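K.L.:
Pasted the sequence and its predicted model underneath.
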Amino acid sequence: MISKSTIDKVYETARLEEVIGDYVQLKKSGSNFKGLSPFTDERSPSFMVSPVKQIWKDFSSGKGGNVVAFLMEHEHFTYPEAIKHLAKKYNIEIEETEQNDEQKEQANERESMYLVSEYAQKYFSDILWNTELGKAIGLSYFKERGFTEETIKKFALGYCLDNWDSFTNAALEKGYQIKYLSDTGLTIVKEDAANPANSKKFDRFKARVMFPIQSLSGRVLGFGGRILTNDKKAAKYLNSPESDIYHKSKVLYGIYHAKQAIAKEDNCYLVEGYTDVIQFHQRGIENVVASSGTALTPEQIRLVNRLTKNITVLFDGDAAGLRASLRGIDLILEQGMNVKICSFPEGEDPDSFARANNLEEVLEYLKTNSKDFIQFKASLLIKEAESDPVKRADTVRDIVNSISKIPDRIQKEIYIQECAQIMNISESVLFNTLAQIDKKEVSDTHKKVKEEQKAQVFNVVKNEEVGQKVDVQFELERKIIEILLLYGNSPQEFEDLILKENEKGDLELEPEKIEAKVYEKIFLDLQDDEIELGNENFRNIYSKLIQELNENENFSINTFIAPLDQEMVSEISSILMEEEKYMLHDWARKEIYPKKKEVTIAQLTNETILTLRCFLIKRRINALQNETTKLENDNREILEEIMNYIHLNTLLNKKLNRVLS
């Protein structure tokens, strides 16, 4: 168990915008930051971060919360994992109380797999640095590749001994269960159905140098292992199998070390292999990741898209592989990203080129040879179709098909013009071809929608209301929670209303000045009127808020929401970030300037409570009127009560400067 003092220190130290900035490219928007949602596939920002309130809200998915809630949502951390991650980031020493056996058993399976993977990384690194065979074979290989000791340690590279079960036995001796060694793919178990005790256990990565594959937050998800012998039966590179924590289609090698550089440089270099990434890093170019030999996937592209809109794909000088690799370009374009392509000289790859040239030379080469995808694709394909009209037509159609993937219409038009110039063909022909492709896609989509509608033809929803009425009580109760969160401990001068008789004997509301904290004013007013919040969520938050404000003079939203459950945290973040939602529309750029609220805290508090009172009085009047229609006997008492409520409602609305019909 992590001590409370450590948790408090983490919340005091961690800066939400810094932590989220490791995962999402944030841009300043007034006093807040905005960016693309890390939880949904979107092209317009709907993700807001408030440094002042230290909360975030994702308006596309509805998620929100504080810094810990973000890590729990994005990285699927448990609460303790999120605290430990932040403590590590901000160099905070973790104080822990001793866990008993029962608590240890409660660790979930995913966490057990993470722990096994992290142990494996440390084991392989230890073998590399501290054993004779590790140094002679593994370390020698990495140094031959030109990696410095600092680089080897930075990427936590390692070595698995050329023994059948050295790692497995070491892990079992440390208390790690064979189930999780098998689930992570580190150990291969061959069951003996007749006699389970004779089941054989093998190290998957036997006699391989090891490349740990890390998540965006730095957790070890799996491994890549390279064999060092010339065994033609064995794969040169071997990756961890798919598991609950490792999905190769959603991971990019090097993203953990590259994320800050990608956001800073506003560009990501995409390469193919582990050593390409490591060599570029060592040369001083850190905004580089690898797809690790797998075909590029939309999930991998979206991982980069959160950090930058710009990708430069680096290809080996092997012309044969270029054609196949171009298929990934269309996927990048579909995500609305800007793509450049750079190929290296014949026989070179990013690894060898970075090793043979200094930083300035590599950067200059990348700058000079990075071409727009249209230029690159045209120059590559036109060579194959130079003297063949049919192939040339196919090449043009191929390029236009890529252009059709781009969501932005202006970009499409510019690329069509560029393609016409390069291929020496009229723009009108290309636009017609583009229109045909777009029409076919629309037709296919329409056909798919019709088929889905046909399948759901019997699922008819009857009597569905077209519009939803505004729930006045809900909105007012929500506003009360917002006021308590933002201004609860603020001392204010309020104008209270006291019901008194005037000289004529009529009841009037007389103003009286009082000084009180906002939470005291709200609590006393609701208590005097015997008002209980109708919404269960708001009622729970309200009671916790009043207690916290009453007990803690140094109230902060961050520490208040720390121990709350995720549902309550999400609700609070939605309340606090409601107005920030409108900043996403960037009205100023459209020369629309919403009028800013200029209202005091005391006035806002009074008006909200008075409005709620008026609403509840009106509802009570309606209830009493319905009661009179049901009663056959004398209902003068009820009518008198109704008149009193009407009079009070009139007085309150007069105070609110409202005219009643």
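P.N.:
In hand now; what should we look at?
K.L.:
alpha carbons only for contacts and neighbour counts from here, please
P.N.:
OK.
K.L.:
For F344, which non-adjacent residue is spatially closest?
P.N.:
Residue nearest to F344 in three dimensions, not counting chain neighbours: G317, with 4.8 Å by C-alpha to C-alpha, 6 or more residues apart in numbering.
K.L.:
correct me, but that neighbour touches P350?
P.N.:
No - the criterion here is C-alpha atoms under 8 Å, and G317 misses it with P350 at 9.3 Å.
K.L.:
Out of those two, name the residue with the larger neighbour count.
P.N.:
P350 (24 against 17; other C-alpha atoms under 10 Å).
K.L.:
and the comparison structure, right after this:
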Amino acid sequence: MIHKSTIDAVFDAARLEEVIGDFVQLKKAGSNFKGLSPFSDEKTPSFMVSPVKQIWKDFSSGKGGNVVAFLMEHEHFTYPEAIKYLAKKYNIEVEETEQTDEQKEQADERESMYLVSEYANTFFQNSLHKTEHGKAIGLTYFKERGFTEETIKKFGLGYSPDSWDAFTSEAIKKGYQLKYLEKTGLTIVKEEKQFDRFKGRVMFPIQSMSGRVLGFGGRILTNEKKAAKYLNSPESDIYHKSKVLYGIYYAKQSIAKEDNCYLVEGYTDVIQFNQTGVQNVVSSSGTALTSDQIRLISRLTKNITVLFDSDAAGMRASIRGIDLILEQGMNVKVCSFPDGEDPDSFAKQNTLEELTTYLDNNVQDFISFKASLLQKESKNDPIKKAELVRDMVTSISKIPDVIKREIYVQECSRIMDISEDVLFNTLAQIRNVDAKDQRKQQKQQKKTLEVVKPDVQKAPKVDEQFELERKIIEILLLYGKREEEFEDLILKENEDGELVLEPEAHTVKVFEKIYLDLQDDEIEFTNDNFKEVYTILIDKLHQEEDFKIENFINHTPPQIASEITAIMMNEERYALHRWHDMEIHVKQKDYTVPQYVSDIILNLRRFLISQKVEELSQKIKAQTIEDNQETIQDIMDYQSLKKILSQKLNRVV
């Protein structure tokens, strides 16, 4: 258990916009920040962060909460892990009591796999730095590659002993279960035997954006022809190759700061660049680039620069990746290195200034790069040149933005000396074929899934009581402690003996007004979440003079915190649509708090009366004529009360 003092210190120190800024590129939007949702694939921002309230809301997925909730959602942390991550980020010492054996057993499967991976990372590092074999073989190899001691430790590089079960047997001795060693792929189990997957390899831990070890890459140091040079952890519940980028943990802040990401092929490319001083670099870890990996980068920047080896295989792989990057709406540039050089060797032989100067001077637009590369292959052959042009236009067709497509067509026309009309016609043909293929695919999916068309005539019914209860919680959260002058309309008899509504003003805090009004009418919340929030809120507002929403959210259960965040961030939705820029001005409720409060309470009363009238109307059908008279009178009384409430509402509005 983590002590409360540590949790409080973490919440006091943590700045939501800083923490989320490590994972999502945020841009200022008034007093808030906005960005692309990290939980869904989208082109326009629906993710909002409020530094003042210290809460976030993702309008595309409906998720929201405080800083801990973000880490739990995004990184799949447990609550204690999220607290520890923040404590490490803000240099706070974690005080906790030792877990019991029973608590350790209760850790879920994914968590157990993370723990095994973390232990493996420690084991491999200790093996590299603290064993004679590790120093002689592993450490010597890394130093021959030009890596300093500092770099080796920064990237957590390690060594797996050249023994069949050195790691496995040690892990089992430490209490880690064999089934989790097998599920992470660290151990291979065959019949009653088990052995280490990465036997005799130098190790590269692969980390998530938050630094959690997900898997490993291992390089063999012998010349065995049957053994793969590089070996990666297999797919597992925590490691998905297509969704991970090597080095993203170390590069994320630099990528956001530089507004550009260098994309390379291998582990050592990333490490060497980083050691030289260029930190905004990641690798697809030797696998083909995927859409998920590109979207991971898009959270931090819209600009990717692909760096590749001068060999033909490296160039062809880069061309395939370029089309995929364009398809995701990203801006892409490319840079190749001199013959016989790759990012690793070039960075090793040059200073930071020389490296950055070379990158700046040799970076190319993808059209220019593709033209120069493919022109070498065509060698003035008209047919090959025609294929080259079509290939370039195919790449342009992947770009979602119409304006960018037109600019690239013009550039292609200039470089290849072909009329724009011909290129635009070719572009239209390619996009038409792609559109037809897409429609055909969608039709096949519909048939397969046997999709039933929704009945467009039936609009979803609004739960009026839910909305009204939600508004009351919203008022308490936003304005609960504010003192306002309320004007209640009281029924009084005038000189002619008629009952009329007369205003009566009094000053009271908003939460007191709501509490007393609901208590007078004996109104209870029907939604369990709202009922719980209301009870806690009223109690806090009564007892705490310096009540703060962020403190309240930080100490509520995740489900309740999520509901509160959704309420608190509802107003921020307007900023996403930039209505103010279009001179559509949204009226802020805090200008008319007393009217707003009275309006909500009166509407809730009126709704409950309508429900009661409906209930009594149904009751009449099952009663005798004698009983009906009394029920009819009750209905008339309620209708009269409803009429008075309507009059009050008209006066309030």
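P.N.:
Now that the structure is in, tell me what you want to look at. Model, not experiment: these values are computed from the prediction.
K.L.:
Next, show the common contact partners of G317 and P350 of structure 1.
P.N.:
Residues touching both G317 of structure 1 and P350 (C-alpha atoms under 8 Å, 6 or more residues apart in numbering) are F344.
K.L.:
The alignment partner in structure 1 of E354 of structure 2 sits in which helix or strand?
P.N.:
Using TM-score structural alignment, the equivalent of E354 of structure 2 in structure 1 is E361. Using DSSP states H and E, E361 of structure 1 sits in helix 359-369.
K.L.:
which bit of structure 2 covers the next helix-or-strand element following that helix?
P.N.:
Downstream of helix 359-369 of structure 1, the next assigned helix or strand under DSSP H and E is strand 371-372. Using TM-score structural alignment, strand 371-372 of structure 1 corresponds to residues 364-365 of structure 2.
K.L.:
what's next to that stretch, contact-wise?
P.N.:
Under the contact criterion C-alpha under 8 Å, 6+ apart, stretch 364-365 of structure 2 has outside partners V332, K333, V334, C335.
K.L.:
average gap between it and structure 1?
P.N.:
Comparison of stretch 364-365 of structure 2 with structure 1 after fitting gives an average deviation of 0.8 Å (mean C-alpha distance after the TM-score superposition for structure 1).
K.L.:
residues near I472 of structure 2, how many?
P.N.:
Quick note: I472 of structure 2 (other C-alpha under 10 Å) scores 21 neighbours.
K.L.:
Now the aligned residue in structure 1 for it. Nearest residue, chain neighbours left out?
P.N.:
Using TM-score structural alignment, the equivalent of I472 of structure 2 in structure 1 is I480. Leaving aside its chain neighbours, I480 of structure 1 sits nearest to T608 (7.0 Å; criterion: C-alpha to C-alpha, 6+ apart).
K.L.:
which SS state does the one you found fall under?
P.N.:
Assigned by DSSP: H, G, I helix; E, B strand; the rest coil, the conformation of T608 of structure 1 is helix.
K.L.:
Spit out the contact partners of it.
P.N.:
Contact analysis of T608 of structure 1 by C-alpha under 8 Å, 6+ apart lists L476, K479, I480.
K.L.:
wait, which of the contacts of stretch 364-365 of structure 2 is closest to R414 of structure 2?
P.N.:
Using C-alpha to C-alpha, K333 is the member of those that lies nearest R414 of structure 2, at 18.4 Å.
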